[in-house]
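**Student:** The following block contains a protein sequence and its predicted model.
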Amino acid sequence: MNEIRLRLHQAEAGLTYSLERFGDKLSAEQGYDNIDGIEAVRLYLIRTYHWTPSYVKSMAAEDMRFVLNVEMKGFTFRD
């Protein structure tokens, strides 16, 4: 049981990390100054879909990944 829990949390962490890294990519592409990671994802969603900051801040990472699934298709990163 604990092994399953561990794998679940590791998978969730990996997905969150990839969203953060995608935010770094968005920041570079969109020319955001001093904004990266999840904040860049949020700014992109606000500007792209005209959603309010409070709405975007209330979104779970899973929902952000769902909305961005087309943009994130094929996205990879290197450490």
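**Tutor:** Great, that's in hand.

**Student:** Every contact and neighbour count from this point should use C-alpha atoms.
**Tutor:** OK.

**Student:** Which residue lies nearest the spatial centre of the protein?
**Tutor:** Note on the chain: the residue nearest the mean C-alpha position is residue 19, at 2.9 Å, using CA atoms, centre = their mean.

**Student:** Alongside the first one, take a look at this:
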Amino acid sequence: MDRKYQVLQQLKNAEAGLSYGLHVFGDHIAKREKYRSIDGIQAVHFYLMQKYHWLPAVVRSMSDEDLRFCLTEEMDGWVLPGDARE
């Protein structure tokens, strides 16, 4: 495989891992906040709407990178639960 494609593949795998972690953190938020009908990325969106009084369209338009930035303090020290790891 060409070096360029190896680097690109590594980058995309890293991005996918970060996105996956954000979705799993959403499950953590849903459990902590006792959300009954949402989890994953929807829980992340709902939590940020409630915390910052942002409109759904604003939160949904944010990139995963921006969502993680907004959750930096909440995610500090959090690790993927064992059942979410490979």
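**Tutor:** Here it is on my side, so go on. Bear in mind the structure is a predicted one, so any value in this text is a computation, not a measurement.

**Student:** wait, what's in contact with the residue in the second structure that the residue nearest to the centre of the first structure lines up against?
**Tutor:** Counting by TM-score structural alignment, residue 19 of the first structure corresponds to residue 22 in the second structure. Applying CA atoms under 8 Å, 6 or more residues apart in numbering to residue 22 of the second structure gives the contacts 40, 41, 44, 64, 68.

**Student:** between the residues you listed, which is nearest residue 15 of the second structure?
**Tutor:** residue 64 (9.1 Å; CA to CA).

**Student:** How far off centre is the lengthiest helix in the first structure?
**Tutor:** Scanning the first structure for the helix with the most residues, using DSSP state H, yields helix 2-30. From the chain centre to the centre of helix 2-30 of the first structure is a distance of 8 Å (CA atoms, centre = their mean, to the nearest Å).

**Student:** again with stretch 74-85 of the second structure
**Tutor:** Distance of stretch 74-85 of the second structure from the chain centroid (CA atoms, centre = their mean) equals 11 Å.
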